[in-house]
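Peer 1: Provided below for reference: sequence and predicted model.
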Amino acid sequence: MAGGGESSILRYFKKGAEVEVNSDDDGFRGSWFAATVIRPPKDESSKVLVEYKTLTEDEAGKRPLREPLQLVQLRPPPPQENRTSFEFSDEVDAYYNDGWWEGVITRKFEGKDKYTVFFRGSREELSFTASQLRLHREWATGEKWVPPLLPSSHPNKTPLSAEAEDSTVATEHNFNPGNHAEASSDEDGFENESIQYHKTTPSSAEAKDGMVVTKHIFNSGDHAEASSDEDGFKGAWFPVTVLEKTAAGKYLIEYKKLMNDDGTGFLREEINELHLRPSPPDVGVVDRFKVNDQVDAFYNDCWWVGRVTKVLVKERYSVYFENPPEELKFEHSDLRVHQEWRNGKWHCS
């Protein structure tokens, strides 16, 4: 930083600091892994070398994985509130396969310490106990947690030995236990190094019928946004119009930008309500976005969540996306303030 002042965001990522890492590997969007900073960043544009606490470079588990990452992939670990119970439709993080995964509670078993969690990224439902869950929060612009932490919060404790139980679906995913992946880096000293490591992810499958209860009622003519299961579009939201609710309990929608195969009209499709959310409300015009602001960027006819990495001239910005990992440039008019749809309400991050 010019002038000798340290950026406020850099103070969280000094050598030895505990952090959580958002993985940008295919199939791992929405996951967070505990790590320690080994080499801190020199400035906001340089990478951070971290050592994972639960991921290793080999199946034997003898060498902790080290990886250079972008600053936007890191955040401080959220404090734990030691909740003993959760409610239907709570947005949560579930501890599974050595990391925290973003999901939503779709069933609460009365009289039991058991919850079914739906993972939007993999379209899977799994069962967890309260000790394996935490309320989902976003590390928002302004360096605060959204929703805010309660005064009784305590430092986060990771249930490293916790295992998800009573899976409601069969495992069907490109990444299976025992698979290996490779990550390359352009960090100084890492240009020609390929990092090999072992990760597993919740499987890719549809939620079972009867396990999900509608958390928001959509009416004919409502403007909404729909997510997709297709490879390359996970995490994206398409503008749609709700046409009707079908006999199968799903919604018939019409895309506002996507055409049908013969090009005679806009594409129509039946989708589950967990793939659908209302259009986010207008929160006013932002004159200028800042570095590290979380935004939605309109690209390929849909909205993608990213973070501003550079403020360019003529109201243009560089935005980094986690999945797939890439950085693209956008006009100011192609960006909007990122909002999260949680518990039936919109929250600004």
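Peer 2: Cool, got the structure.
Peer 1: From here on, just use CA atoms for contacts and neighbour counts.
Peer 2: Fine.
Peer 1: number of nearby residues for the residue nearest to residue 307 when sequence neighbours are not counted?
Peer 2: Here the nearest residue to residue 307 in space, its sequence neighbours aside, is residue 294; by CA to CA, 6 or more residues apart in numbering that works out to 4.5 Å. The number of residues packed around residue 294, counting by other CA atoms under 10 Å, is 26.
Peer 1: Kindly report the same for residue 219.
Peer 2: The local packing of residue 219 (other CA under 10 Å) involves 13 other residues.
Peer 1: what ranges do the strands span in the stretch 201-349 of the chain?
Peer 2: Secondary structure of the stretch 201-349 of the chain (DSSP state E, counting those that start in this stretch): strands located at 223-227, 237-245, 251-259, 266-271, 276-278, 294-299, 302-311, 316-321, 326-331, 335-337, 339-342, 345-348.
Peer 1: Measure how buried residue 260 is and give me the count.
Peer 2: 13.
Peer 1: quick one: it from residue 251, how far?
Peer 2: Separation of residue 260 from residue 251 (CA to CA, to the nearest Å) stands at 18 Å.
Peer 1: With residue 184 instead?
Peer 2: Distance of residue 184 to residue 251, computed by CA to CA: 42 Å.
Peer 1: go on, residue 20?
Peer 2: 37 Å.
Peer 1: check contacts around residue 94.
Peer 2: In this structure, residue 94 makes contact with 100-103, 117, 128, 132-134, judged by CA atoms under 8 Å, 6 or more residues apart in numbering.
Peer 1: what about burial for those, which qualify?
Peer 2: 100-103, 117, 128, 132-134 (16 or more other CA atoms under 10 Å).
Peer 1: I'd like to know how far residue 232 sits from residue 343.
Peer 2: As judged by CA to CA, residue 232 and residue 343 stand 27 Å apart.
Peer 1: ugh, wrong one, I meant residue 288
Peer 2: The span separating residue 288 from residue 343 equals 29 Å under the rule CA to CA.
Peer 1: and the comparison structure, right after this:
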Amino acid sequence: MNSFNFKKFLFLFKVLGSGCYLVYLGFKPDVIEVERKDLRPHMVWKDEEWFRCQKRVLVDSEFSTGTNVEVRTKVEPFGNIWVPAITIKENEDRKLLVKYKSLNGGEDEYTKTSVPYSEIRPSPPPFGSRTLGLMENVDALLECGWCPCVVSMVLCGDRYGVLLGPCKQSKDFEHLQLRPSVKWKDGTWKTKQKKSKLLLM
């Protein structure tokens, strides 16, 4: 290989096409791109015979290895937010190992952590370009992820004022930085109901 000298890879991560693959390692750099010519099946020598290791994959289609997902995590003062992530593998404790951009790190720093299935969901589908309504439950794109909020003002120039999270911090966003809030339940997306009453702080 060009710039790496590792004894073995843990498993194939994702097929990229054009003869390239993403591979997961148990140490940094933990995910790298590799050409097909630099890969071989992992074999174990036992009792004077070579055995091919059984591959381990995620069986749940919405969370299969290499899938773009969102992970719920708490960020003060905004409460629970949804962070874009990618699935790596299922651990022995039935939690998913995922990787996402570090919330407090540099641009190229990433966090790798195990999360229960209850704290992970597929990436929501695009909602199009429809106008958002006053008091509608939406998610706003912050640097750390998607924060649940409520539309408090419809402004000119395709902009909206929102109240962010439980702290109800007021901030303006462009339309492209917002999306309707949806909930992943029983394998389907459900739209959150509009608030009947908006409390302005």
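Peer 2: That came in fine, so what should we check first? Model, not experiment: these values are computed from the prediction.
Peer 1: What would you report as the TM-score here?
Peer 2: Comparing the chains after superposition, counting by TM-score structural alignment, normalised by the length of structure 2, produces a TM-score of 0.59; 134 aligned residues with a CA RMSD of 2.6 Å.
Peer 1: Alignment lookup: residue 72 of structure 2 to structure 1.
Peer 2: The pairwise alignment with structure 1 assigns residue 72 of structure 2 to residue 227, based on TM-score structural alignment.
Peer 1: ok, how many other residues are close to its match?
Peer 2: The number of residues packed near residue 227 of structure 1 is 22, by other CA under 10 Å.
Peer 1: Report the contact partners of the aligned partner of residue 174 of structure 2 in structure 1.
Peer 2: Using TM-score structural alignment, the partner of residue 174 of structure 2 in structure 1 is residue 331. With CA under 8 Å, 6+ apart as the criterion, the residues that contact residue 331 of structure 1 are 315-317.
Peer 1: Which residue comes closest to residue 296 of structure 1 once chain neighbours are left out?
Peer 2: residue 305 (4.6 Å).
Peer 1: How about the contacts made by the spatially most central residue of structure 2?
Peer 2: Taking CA atoms, centre = their mean as the criterion, residue 85 is the residue nearest the geometric centre of structure 2, at 2.2 Å. Listed by CA under 8 Å, 6+ apart, the contact partners of residue 85 of structure 2 are 68-71, 98-101.
Peer 1: what residues are up against residue 124 of structure 2?
Peer 2: Residue 124 of structure 2 sits next to 182, 189 when contact means CA under 8 Å, 6+ apart.
Peer 1: and it, what pairs with it in structure 1?
Peer 2: When the structures are aligned by TM-score structural alignment, the residue of structure 1 matched to residue 124 of structure 2 is residue 280.
Peer 1: now do residue 191 of structure 2
Peer 2: With TM-score structural alignment as the criterion, residue 191 of structure 2 lines up with residue 348 in structure 1.
Peer 1: hang on, that match packs against residue 342?
Peer 2: No: proximity of residue 348 of structure 1 to residue 342 does not meet the contact threshold set by CA atoms under 8 Å, at 10.5 Å.
Peer 1: hmm, back to that, could the strands of the stretch 201-349 of structure 1 be laid out in JSON lines, adding distance to residue 38 of structure 1?
Peer 2: Listed next are the strands of the stretch 201-349 of structure 1 as JSON lines, based on distance: least, CA to CA, whole Å:
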{"stretch": "strand 223-227", "distance to residue 38 of structure 1": "37"}
{"stretch": "strand 237-245", "distance to residue 38 of structure 1": "36"}
{"stretch": "strand 251-259", "distance to residue 38 of structure 1": "46"}
{"stretch": "strand 266-271", "distance to residue 38 of structure 1": "45"}
{"stretch": "strand 276-278", "distance to residue 38 of structure 1": "40"}
{"stretch": "strand 294-299", "distance to residue 38 of structure 1": "26"}
{"stretch": "strand 302-311", "distance to residue 38 of structure 1": "22"}
{"stretch": "strand 316-321", "distance to residue 38 of structure 1": "23"}
{"stretch": "strand 326-331", "distance to residue 38 of structure 1": "24"}
{"stretch": "strand 335-337", "distance to residue 38 of structure 1": "33"}
{"stretch": "strand 339-342", "distance to residue 38 of structure 1": "32"}
{"stretch": "strand 345-348", "distance to residue 38 of structure 1": "32"}
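Peer 1: so which of the ones you listed comes closest to residue 197 of structure 1?
Peer 2: Comparison of the strands of the stretch 201-349 of structure 1 against residue 197 of structure 1 by CA to CA identifies strand 326-331 as nearest, at 21.0 Å.
Peer 1: superposed on structure 2, where does that closest one end up, distance-wise?
Peer 2: Compared with structure 2 after the fit, strand 326-331 of structure 1 shows a mean deviation of 0.9 Å (mean CA distance after the TM-score superposition for structure 1).
Peer 1: Now that strand: buried residues?
Peer 2: Applying a neighbour-count criterion of 16+ other CA under 10 Å, one finds 327, 329-330 buried in strand 326-331 of structure 1.
Peer 1: do the same with stretch 145-161 of structure 2
Peer 2: Within stretch 145-161 of structure 2, the residues that qualify as buried are 145-154, 159-161, counting by 16+ other CA under 10 Å.
Peer 1: Run the chain-centre distance for it.
Peer 2: On the basis of CA atoms, centre = their mean, to the nearest Å, stretch 145-161 of structure 2 is displaced by 23 Å from the centre of the chain it belongs to.
Peer 1: if I pick the closest residue in space to residue 98 of structure 2 that isn't next to it in sequence, what's in contact with it?
Peer 2: With CA to CA, 6+ apart as the criterion, residue 98 of structure 2 has its nearest non-adjacent residue at 4.5 Å, and that residue is residue 87. Counting by CA under 8 Å, 6+ apart, residue 87 of structure 2 makes contact with 63-69, 96-99.
Peer 1: Can you get me a residue count around residue 232 of structure 1?
Peer 2: By the other CA under 10 Å criterion, the neighbourhood of residue 232 of structure 1 contains 11 residues.
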